[in-house]
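Participant: okay, predicted coordinates and the sequence, questions at the end:
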Amino acid sequence: MTDLDDLTKIRALDKKNALDSIKQLPQQIDQAWSESFSIDFPQNYKDTRNIAICGMGGSTYGARIIKSLYDGAQITKMPIELVNNYWLPGYVNSETLVILSSYSGNTEETIACAKEAKEKGAKIIGITSGGQLAAFLKENNYPSYIFNPVHNPSAQPRIGVGYMVMGLIGMLARLGKIPVDAAEIEKIITFLDGESTTLGENAFAETNPAKKMAIKLKDKIPVIMVADFLEGAAYAIRNPFHETAKQFALYFAIPELNHHLLEGLSYPADLKKYLYFIFFLSDIYDKRNKKRMQLTIDVVKQNNIPIETISLHGYSLLFTLPCFMKLTQAKFLG
């Protein structure tokens, strides 16, 4: 394993400049929020009855995070559905807000949904950096967020998460679909800027939580354990383990996992030597899920599987999210 304090070796391995993209997460959020929240939408776009968000892979990070953050926490009263295929749900009509999400703009499944949404007369908006989707949105004069990813030098969609998450939050807030306090966005940006000292590449491994975890996860299968409003964020962290670190990883959410996962820890017999469970704790979890989280930790320990517990100290649902993502984004690079 590369010495995580050897910046010369790290730069040599980081041929696509992923590290700089991660460091610019605060700038991505700042740009995406200010630009997306300034978009003007027709009044009839604010009167829709349901939302279908179309996207694949890294382009769904924003959708998944928003669904678990707002819809899952019962903050929104409007159904939000994720569409990860070539076709839309049968209920989509003129009263549906269809959001087309593709970082590159060339995701074939999303383009197929775009054409169908137009045929059904849905209210269409989009978020993309260009490609076929940008052309489609411009040609049909659909109000959208087409961004210039100046703060993602790696050009990797999965590391441009600030654009896809905050761009979507900004548009939905502008439409009045979700409540967002602009002052809280500023606090998030300030917080993330400050964390660069503790989690950055210049902080030595002996004091850097991200580097410490990266070392522990060598030759292991990370199993990310969360509850309720962090389920979407867990997906957004699991995928980069696959794509960037080339490392198999899993995520599970309480309470659903309690109905199957723990019964599957016995076989194969050598499974335990590969697993490493990471439990993310939050005071904002539902009190029933907090109890389940502790019971789950106890069961995993009883199975002699190594674990790590990480407490997230955000004072609100939205503020907890960047605490989670900044720490875990830094880890998978190790």
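Facilitator: It's in.
Participant: going by C-alpha atoms from here, please, whenever you check contacts or count neighbours.
Facilitator: OK.
Participant: who's in contact with residue 59?
Facilitator: The contact partners of residue 59, taken as Cα atoms under 8 Å, 6 or more residues apart in numbering, are 101, 102, 103, 157, 158, 164.
Participant: from what I can see the first one touches residue 52, true?
Facilitator: Meaning residue 101. No: between residue 101 and residue 52 there is no contact under Cα atoms under 8 Å: 10.6 Å.
Participant: right, and residue 212 touches residue 205 too?
Facilitator: Yes: Residue 212 lies in contact with residue 205 (Cα under 8 Å); the separation is 5.9 Å.
Participant: separation between residue 260 and residue 253?
Facilitator: Separation of residue 260 from residue 253 (Cα to Cα, to the nearest Å): 11 Å.
Participant: next: residue 312.
Facilitator: Separation of residue 312 from residue 253 (Cα to Cα): 16 Å.
Participant: outside of stretch 263-272, which residues touch it?
Facilitator: 303, 304, 305.
Participant: in addition, the following structure is provided for comparison:
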Amino acid sequence: MTGRSAPAAAAAAAPEERGGTRTTDPLARPAVERADPRLMIDDVLAQPAHLRDALDLLDEVELPRGEFPGGLVVCGVGGSGLAGDVTAAIIGPRARRPIQTVRGYRPQPWVDPGTFVFCPSYSGNTDITLEYLTAAHAAGAAVVGLTSGGRLAEFAGRQGLPLVRVPAGFQPRAVTSYSIVTALRCAAAAGAGPDLRGEVAEAADFLDELVREWGPESPADSLAKSLARDLHGTAVVAYGSGPTAAVAHRWKTQLNETGKHLAFSSEVLEADHHELCVWDHLDEPARWSALFLEDRVDQHPRAVRRMELTAELIAGTGAPTRWISARGETRTQRLLSLVLLADFVSVYTAALSGVDPSEIALISRLNQLIG
């Protein structure tokens, strides 16, 4: 679990001035900004705008057309890889061909001219994505890239590959929305799923409402702020099932990278056959939290029942549990609502710990060592 210094803790808990009155909200904007000098909170607030901007950018890119019986492969790591998982979850039962996410250097043996490959790398210098893209292109696959620059942009320019150029200057995880929208459009171009441009636009409008409900100007007891306070000081396991499994992984990675918080993710149907045993043997169960991500519209009823029973059993061990329901009318709205909530909670968790949500010193060091 992440610790913090006494001064940072005191600063995060200090009352704030608001309209001549004092408030004890430790997650009011001034308190968040003290731990967040590069204002990642504003990047979270901008997610609806990112969705709209991505739609506009893609209107200017000519994607490959043709027959792609191999479906869509998304090669990426971090937020880029998550985009493939979320895309598959959003399309769900509407998929007409395979949609797969790959986190590795080498294409599968079946990647060929009948496969559509999307390779997002925000920096353009991710060695995993670059090597996969180069090999997939050599195998004759239809390849589309996404980046803010770097070697990926240079390679795409030399080879005449379609490229989505996204704005520079962000942390990669802060602009995952661009990769999700592009992956959805690539799925449509590959014949792997329907064209969901209208659904994405509606989701952007819906997220505007949630930004107001969960943002730093929201009440101290808003869902995002109360979740951050509940999770603070505990290790977290985020559980999903079916379409929410991909979003559970987003909760884990955002709490890790943004919140500097020990967190894991798991799928209930699998975890019930082994991982569940661990909860009954923790030395300090109160120092762990279990989150359950629910979408009753899209999850199998028996899967939901398993989640309910699993939550009851874990709560019985003395570990805190929280049940989080997806919001929205469409599948896209519901899953993106859970993504947005994870991003708010991770920034708020960092603020409570007095750590900079943008700092990634060890990741940067590893990338330097890899070269």
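Facilitator: Good, I have the coordinates. The structure displayed is predicted, hence computed values, not measured ones.
Participant: okay, now the aligned residue in the first structure for residue 324 of the second structure: neighbour count?
Facilitator: By TM-score structural alignment, residue 324 of the second structure lines up with residue 310 in the first structure. Look at residue 310 of the first structure: counted by other Cα atoms under 10 Å, it has 13 neighbours.
Participant: who does the strand or helix carrying residue 310 of the first structure touch, helix- and strand-wise?
Facilitator: Residue 310 of the first structure is part of strand 307-312, with elements assigned from DSSP states H and E. In terms of contacts (3 or more Cα pairs under 8 Å, 6 or more residues apart in numbering; DSSP states H and E), strand 307-312 of the first structure is packed against strand 275-282, helix 287-302, helix 317-333.
Participant: right, and the ones you listed - which one's nearest residue 97 of the first structure?
Facilitator: helix 317-333 (22.9 Å; Cα to Cα).
Participant: can you list contacts of that closest one?
Facilitator: The list of residues contacting helix 317-333 of the first structure from outside it, by Cα under 8 Å, 6+ apart, reads 19, 22, 69, 184, 188, 192, 199-200, 209-211, 213-214, 229-230, 233, 237, 240-241, 244-245, 284, 312-314.
Participant: just the residues you listed: which are in helices?
Facilitator: Of the positions in the contacts of helix 317-333 of the first structure, 19, 22, 184, 188, 192, 199, 209-211, 213-214, 233, 237, 240-241 sit in helices, assigned by DSSP state H.
Participant: for residue 316 of the first structure, see how far away the residue of the first structure sitting at the aligned position of residue 171 of the second structure is.
Facilitator: With TM-score structural alignment as the criterion, residue 171 of the second structure lines up with residue 156 in the first structure. Per Cα to Cα, residue 156 of the first structure is found 29 Å from residue 316 of the first structure.
Participant: more neighbours: which of the two?
Facilitator: The residue with more neighbours, out of residue 156 of the first structure and residue 316, is residue 156; 18 against 11, by other Cα under 10 Å.
Participant: which residue sits farthest out from the middle of the first structure?
Facilitator: Distance to the chain centre peaks in the first structure at residue 269, reaching 33.1 Å (criterion: Cα atoms, centre = their mean).
Participant: need the strands for the first structure, in chain order.
Facilitator: 50-54, 80-83, 96-102, 123-128, 145-146, 221-227, 250-254, 275-282, 307-312 (DSSP state E).
Participant: just say which of those is most tucked in.
Facilitator: Comparing those on average neighbours per residue, with mean count of other Cα atoms under 10 Å, the densest one is strand 96-102 at a mean of 27.
Participant: and that one, how far from the second structure on average?
Facilitator: Once fitted to the second structure, strand 96-102 of the first structure is off its aligned match by 1.4 Å on average (mean Cα distance after the TM-score superposition for the first structure).
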